[in-house]
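[1] dropping a prediction and its sequence here:
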Amino acid sequence: MELAVLLVNALAAESVHGRPVTPPQTGGERLAAIHAGLAAAGRPPSGLTAADADRLAEVAAELRPLYGAGDRLPEAAERLNDLLARHGAVPTLYGDPGKPLQLAFHRPGATLVDAWAADMGTALAMVIGVGQGARLGACQAASCSLVFFDTTRNASRRFCDLSCQNRAKASAYRARRRT
């Protein structure tokens, strides 16, 4: 889930915290955005190429409609099923000798892009499949298109982070004061 949110925000966001942004347009820019997101999340850099980053931008654009989908979730899930099939999502146990096996959702020998797409798609499908699709949130602040996975106890998160929440509340307060 963390990787899906990271990629959608890094490669498909058109506004961030009230400011319009242009998503990265070239493979090099996309690769830099992915590596910056991974570094911010404390994850090691990937073995991706610029061409891989271009393909992941397409995956991120396909995953974006799932966040904040609400009543449109069934239609978005149909596209998710297509993504899972295209990238060969299949449960697989793998591991090194002497170490515990790990569960992944991509076929052995899959490309890094197919592996990431299959794993992210499966994570989203599992969340939706257990009735928790509402936890796939999109920021409700004006001019912010960032997404998040809501881990709050009562699934009530509405904003990507505190800065958007503060901005939205201040704006609402000013609007009330004007009237």
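    That came in fine, so what should we check first? Residues are numbered from 1 along each chain as shown.

[2] use CA for all of it now, contacts and neighbours both
    Will do.

[3] wait, P108 touches T92, no?
    Yes. P108 is within contact range of T92, at 7.4 Å (criterion: Cα atoms under 8 Å).

[4] okay, helices next: where are they in the protein?
    Assigned helices in the chain, in chain order: 2-12, 27-40, 50-63, 73-86, 112-129, 162-178 (criterion: DSSP state H).

[5] let's bring in a second one:
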Amino acid sequence: MLFAHDTEAGLIAATALVNTDSRDGEGLPDVDALGDFLVTHGWTGRHERTEAELRAVRALRPRLRRLWYADVDEIVAIVNELLRESHALPQLVRHDDEPYHLHAVPRDAPLATRMAVEAAMAVADLVRGGELARLGTCADADCDSVLVDLSKNRSRRFCDAGCGNRAAVTAYRARKAARRS
């Protein structure tokens, strides 16, 4: 593990949340889809299951997406703004059989607030560690997804939407066709 568990989980969840808003369509079309997203990414705590909560989570996505495209100073400004708006106060907590980790807002804070703070705290760790290059975009020209490269050798180039497999198949077919020619 390169980062603390909560940092990795925050980065993975933030990446997945940003990628629910893509040119391929709405990844959070309704409250049930948001509930599924929360289960998939291990979110606990308050979940109102309302349209207002869904709208707040959707509204967070463009702000988080900026983290993948901004320079370090803008990233720091975004992170600080998210933490300030949320009145973040980091504290060590343990729950749900997880070891001690940082939470900066209470578990009963609104979902979008908790998501914003978790993402901000995780990106803050990247900034402090000089690891912002781990935030990237999919190498597939037809994909607008973002990614977080948690590999040891920093070699990840494609998102989780199958773009890497498609690129490998395309390259294989091109090599095979070239041999036939």
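    Thanks, I have the structure now. Just so it is clear, the structure is predicted and the values come from calculations on it, not from any experiment.

[6] superposed, what's their TM-score?
    The TM-score (TM-score structural alignment, normalised by the length of the first structure) is 0.71; 164 aligned residues with a Cα RMSD of 3.4 Å.

[7] need the helices of the first structure in JSON lines (columns: mean neighbour count and distance to R135 of the first structure).
    Output for these, formatted as JSON lines (neighbours: other Cα atoms under 10 Å; distance: least, Cα to Cα, whole Å):
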{"stretch": "helix 2-12", "mean neighbour count": "22", "distance to R135 of the first structure": "12"}
{"stretch": "helix 27-40", "mean neighbour count": "18", "distance to R135 of the first structure": "21"}
{"stretch": "helix 50-63", "mean neighbour count": "20", "distance to R135 of the first structure": "14"}
{"stretch": "helix 73-86", "mean neighbour count": "16", "distance to R135 of the first structure": "12"}
{"stretch": "helix 112-129", "mean neighbour count": "21", "distance to R135 of the first structure": "8"}
{"stretch": "helix 162-178", "mean neighbour count": "13", "distance to R135 of the first structure": "17"}
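
[8] could the ones you listed go into TSV alongside distance to G137 of the first structure?
    Formatted as TSV, the helices of the first structure follow (distance: least, Cα to Cα, whole Å):
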stretch	distance to G137 of the first structure
helix 2-12	10
helix 27-40	19
helix 50-63	12
helix 73-86	12
helix 112-129	12
helix 162-178	14
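
[9] tell me which of those helices sits nearest to R153 of the first structure.
    Distance to R153 of the first structure, taken as Cα to Cα, is lowest for helix 112-129 among the helices of the first structure, at 15.1 Å.

[10] that closest one against the second structure, how far on average?
    Average distance, helix 112-129 of the first structure versus aligned residues of the second structure after superposition (mean Cα distance after the TM-score superposition for the first structure): 1.7 Å.

[11] tell me, that helix lands on which residues of the second structure?
    On the second structure, the counterpart of helix 112-129 of the first structure by TM-score structural alignment is residues 111-128.

[12] how far away from the center of its chain is the matching stretch?
    9 Å (Cα atoms, centre = their mean, to the nearest Å).

[13] and for stretch 88-99 of the first structure?
    That offset, for stretch 88-99 of the first structure, works out to 23 Å (Cα atoms, centre = their mean).

[14] can you pull out the residues in contact with that stretch?
    The contact list for stretch 88-99 of the first structure (Cα atoms under 8 Å, 6 or more residues apart in numbering) reads 101-108, 114-115, 118-119, 122.

[15] isn't S143 of the first structure right up against F159?
    No. Assessed by Cα under 8 Å, S143 of the first structure is found out of contact with F159, at 11.6 Å.

[16] and these two? which has more neighbours close in?
    Applying other Cα atoms under 10 Å to S143 of the first structure and F159 shows that F159 carries more neighbours, namely 22 against 15.

[17] with adjacent residues omitted, what lies nearest to the more buried one?
    The shortest distance from F159 of the first structure to any non-neighbouring residue, by Cα to Cα, 6 or more residues apart in numbering, is to C139 (4.4 Å).

[18] please name the residues that touch the one you found.
    Contact partners of C139 of the first structure, counting by Cα under 8 Å, 6+ apart, are 145-148, 158-160, 164.

[19] rerun at 10 Å
    Listed by Cα atoms under 10 Å, 6 or more residues apart in numbering, the contact set of C139 of the first structure reads 16-17, 67-68, 145-148, 157-161, 164-165.

[20] what lines up with it in the second structure?
    Matched to the second structure by TM-score structural alignment, C139 of the first structure sits across from C138.
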